[in-house]
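sequence unknown, structure follows:
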């Protein structure tokens, strides 16, 4: 027997051993995955073969290639693959991924969209601004939306007239508004009726001229954040943390929502500025906590500095609590005091009182989209 033959045989042996180890691993995984669908006789056949394969891998005297060939025949005879098997496995993987995603959303991280400017400039709600020029070309519009969450809207009318109704509709995941005029003309804008009414002031009964660019505006979507739902299972919220809570049972909020035609509880996002037992006063631009105007954390100090777009804490007309600098309020047990960073333009605990701890969903963790200067960890 030549040296070259022995060398080639050793190389083939090493190669077959590597293949055999992978085959052993794959066969075991398949058995684990399908065992509950196999009868005892087939399970015994597989276990006997796996034992034989392990022995062949360890023993240099056995013909590993022949054992692998036997295993391939056994595998094909037991695990017959239909033409739909790949599709079924993909569906199973997608199902598992969906279950995991729902579990994460339920117990760990939940996406949330900032609807208003009450947390500005920390977090931005939906921004609408008028335009004089035509929308940019298609590629630019796609990039602007993907990166900055910016969309462009334009309405031109041939007949115009009195706006009869605005209907909210959906196409797949996209919301749009259908505008119908008394002249019989109708038009579509790819934005919500709520935005048209409360951001642009467009309501039925208004008259529109028949011309180009009756409406020409751009919309920047509100910041999309992930809410950490896990952390408050282990500790209470702290002063200065951004919190998300449900409006359930807070009548001052829900009565105002009903006036806007919104039924049911909503999610709000504010900053926790007071915890149970704190004695609060508003002494513009400061929020006094337990007699001290020294901010308990850097973020609240930044708000009170009246710099970088922050305007401090103020007293607004018609607020129900802390209506003048001499008034104090003690946060009740199992409650928090929540205020917006944009104090002059925020409906918060000054109007509807404390937030019950049972309503707290979690803390604002990260802005994940759009990719603006606010992208990243929420302070």
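Received, thanks. This is a predicted model, so every value here is computed, not measured.

use CA for all of it now, contacts and neighbours both
OK.

which strands and helices lie in contact with the longest helix seen in the chain?
When the chain is parsed with DSSP state H, its longest helix is helix 3-34. For helix 3-34, the packing partners by 3 or more Cα pairs under 8 Å, 6 or more residues apart in numbering; DSSP states H and E come out as helix 40-58, helix 64-78.

got the angle between the longest one and helix 3-34?
With axes from the mean of the first three to the mean of the last three Cα atoms, to 10 degrees defining the directions, helix 40-58 sits at 150 degrees from helix 3-34.

dump the helices and strands packed on helix 3-34 into CSV; add mean neighbour count and distance to residue 118 as well.
What follows is those, written out as CSV (neighbours: other Cα atoms under 10 Å; distance: least, Cα to Cα, whole Å):
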stretch, mean neighbour count, distance to residue 118
helix 40-58, 15, 63
helix 64-78, 15, 63
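
centroid residue for the chain?
Nearest to the mean C-alpha position of the chain, counting by Cα atoms, centre = their mean, stands residue 111 at 2.2 Å.

you'd agree it is in a helix?
No. According to DSSP: H, G, I helix; E, B strand; the rest coil, residue 111 belongs to no helix; its state is strand.

and the strands in the stretch 201-350 of the chain?
Here the stretch 201-350 of the chain has its strands, by DSSP state E, counting those that start in this stretch, at 207-208, 215-220, 224-228, 242-246, 267-275, 279-283, 286-289, 329-330, 335-339.

these: which one's closest to residue 127?
For residue 127, the closest of these is strand 215-220, at 5.0 Å, according to Cα to Cα.

and that closest one, what other elements does it pack with?
On a contact count with 3+ Cα pairs under 8 Å, 6+ apart, strand 215-220 meets strand 127-130, strand 150-155.

do that again at 10 Å, thanks
strand 127-130, helix 138-148, strand 150-155 (3 or more Cα pairs under 10 Å, 6 or more residues apart in numbering; DSSP states H and E).

adding another structure so you can compare the two:
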């Protein structure tokens, strides 16, 4: 019998064996610093316990011998025995760190969605807009939002009286954008990091808004000032590449609230790093990969090469892909394998459909090279993906998303 049902004799024999292992460790590591008498005493007591184990001595005799051995170890064990609590804590945290790193490297890796290239399947950082100052949460509400969604509040007040205006530049017939610059700042007031700095205007006075480098303020501005339209309503006379200070119609007095929103964290996932060691990725899988060996991507996005991206697998080696807006075709047929494909094709539930961008214009096809996979974002309108930089080397595939474990919203649970 084992565990709580083991006999007293068996438990004591196991206890004696454990003490012998410790005694042998002390003898091995400290024999050169122990006096001859202490070393002989330690060896004699070990010999006694070994003989009792061999002769199957009763539990009470073993207990007395263990107590004598423990006294000798306490006297001669140095830092090996008795252990100080600080040493035990260090050992515990080192072992825990090794286990966690091992799990992360080979089994389940945490991953945070930074952008909205996979929206609405996965959410990157988003903004919760408060149109009126009365709508803004108080201290308790802010604390709740921080715990459940790691909300970071941003509040901007008017330095002068006047109309709020937004600088907007025309990109093409379909899209305009708000310029920004990258500045150095602090994350959580401590860690150095890059930030985006946008500039709004009240009358002719600049007002700066700083957000994380992966956060796009445009959606917040559209929801705050332009009734949530899809792009900024520039006059048709503005040529491509040119911009204006776009009036918002919002008049403020000095000290009034210009902009109020919370930055909500993106989805936090656990990524399964095991499965793809045994089976090939399937079309339609969520697809996490390293970007180390995608040179066209690094030419477009200078910075650290070793990053992880998440997209959806749309092509295996030898597949031919074509976009016929809004449908993605694989080997001449509408692509299948994920609900996101069908929803994009029908442009339902906020899926925008696949768009002509990058290397995939009208009538253009793309064949996936051998040894590579092709990955597209579900949010085709706002995804830097294989249309721009080609395939992902098979060796750089990291895994597939398993569950969304944070934030605590209706999105929590199994990954789509």
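Yep, that arrived. All values reported here derive from a predicted model rather than from experimental measurement.

hmm, back to that, how about the strands of the stretch 201-350 of structure 1, which one is nearest residue 31 of structure 1?
Among those, the nearest to residue 31 of structure 1 by Cα to Cα is strand 224-228 (38.7 Å).

what range does that closest one cover in structure 2?
Mapped onto structure 2 using TM-score structural alignment, strand 224-228 of structure 1 covers residues 268-272.

and what of stretch 347-359 of structure 1?
Going by TM-score structural alignment, stretch 347-359 of structure 1 sits over residues 384-396 in structure 2.

circling back: ok, which of the helices and strands packed on strand 215-220 of structure 1 comes nearest residue 186 of structure 1?
Residue 186 of structure 1 sits nearest to strand 150-155 of all these, at 10.7 Å, using Cα to Cα.

so what corresponds to residue 374 of structure 1 in structure 2?
Looks like residue 374 of structure 1 aligns to residue 411 there (TM-score structural alignment).

how is that match assigned, secondary-structure-wise?
Under three-state DSSP, the three-state class of residue 411 of structure 2 is coil.

pretty sure it contacts residue 267?
Yes. Taking contacts as Cα atoms under 10 Å, residue 411 of structure 2 lies within contact range of residue 267: 8.2 Å.

the more surrounded of the two?
When residue 411 of structure 2 and residue 267 are compared on other Cα atoms under 10 Å, the one with more neighbours turns out to be residue 267, at 25 against 17.

residues in contact with that one?
111-115, 122-125, 149, 403-409, 411-412, 415 (Cα atoms under 10 Å, 6 or more residues apart in numbering).

same thing but at 7 Å, please
112, 113, 122, 123, 124, 404, 406, 407 (Cα atoms under 7 Å, 6 or more residues apart in numbering).

for the last one, which non-adjacent residue is closest in space?
Computed as Cα to Cα, 6 or more residues apart in numbering, the closest residue to residue 407 of structure 2 that is not its neighbour in sequence is residue 149, at 4.9 Å.

chain center to the longest helix of structure 1, what's the gap?
Distance of helix 3-34 of structure 1 from the chain centroid (Cα atoms, centre = their mean, to the nearest Å) equals 46 Å.

tell me the spacing between residue 260 of structure 2 and residue 87 of structure 2.
Distance of residue 260 of structure 2 to residue 87 of structure 2, given as Cα to Cα, to the nearest Å: 50 Å.

pick out whichever of the two has more residues nearby.
More crowded of residue 260 of structure 2 and residue 87, by other Cα under 10 Å: residue 260, with 21 against 11.

okay, now the nearest residue to the more buried one once chain neighbours are set aside: neighbour count?
In space, and not counting its chain neighbours, residue 260 of structure 2 is closest to residue 155: 4.7 Å by Cα to Cα, 6+ apart. Applying other Cα under 10 Å, we find 14 other residues in the vicinity of residue 155 of structure 2.

OK, contacts around residue 155 of structure 2?
Here residue 155 of structure 2 is in contact with 259, 260, 261 (criterion: Cα under 7 Å, 6+ apart).

mind running it again at 8 Å?
Neighbouring residues of residue 155 of structure 2 by Cα atoms under 8 Å, 6 or more residues apart in numbering: 257, 258, 259, 260, 261.

residues contacting the last one?
Read it as residue 261 of structure 2. Applying Cα under 8 Å, 6+ apart, we find residue 261 of structure 2 in contact with 127, 128, 129, 130, 153, 154, 155, 220.

before we move on, what about residue 337 of structure 2?
282, 283, 284, 285.

what's next to the strand or helix carrying residue 198 of structure 2, contact-wise?
Residue 198 of structure 2 belongs to strand 191-202 when assigned by DSSP states H and E. Strand 191-202 of structure 2 has contacts (Cα under 8 Å, 6+ apart) with 158-167, 178-187, 206-213, 215, 217.

could you rerun that using 7 Å?
By Cα under 7 Å, 6+ apart, strand 191-202 of structure 2 touches 158, 160-167, 179-187, 206-213.

whichever strand or helix holds residue 165 of structure 1: which residues count as buried?
Per DSSP H and E: residue 165 of structure 1 is located in strand 161-171. Using 16 or more other Cα atoms under 10 Å as the test for burial, strand 161-171 of structure 1 gives 161, 162, 163, 164, 165, 166, 169.

mind telling me what the last one corresponds to in structure 2?
When you say that, I think you mean residue 169 of structure 1. Checking TM-score structural alignment: residue 169 of structure 1 goes with residue 186.

any idea how far the nearest residue to its match once chain neighbours are set aside is from residue 185 of structure 2?
Spatially, and ignoring its direct neighbours in sequence, residue 186 of structure 2 is nearest to residue 192 (4.5 Å; Cα to Cα, 6+ apart). Distance, residue 192 of structure 2 to residue 185 of structure 2, using Cα to Cα: 6 Å.

same question, residue 13 of structure 2
Remark: distance between residue 13 of structure 2 and residue 185 of structure 2 (Cα to Cα) = 62 Å.
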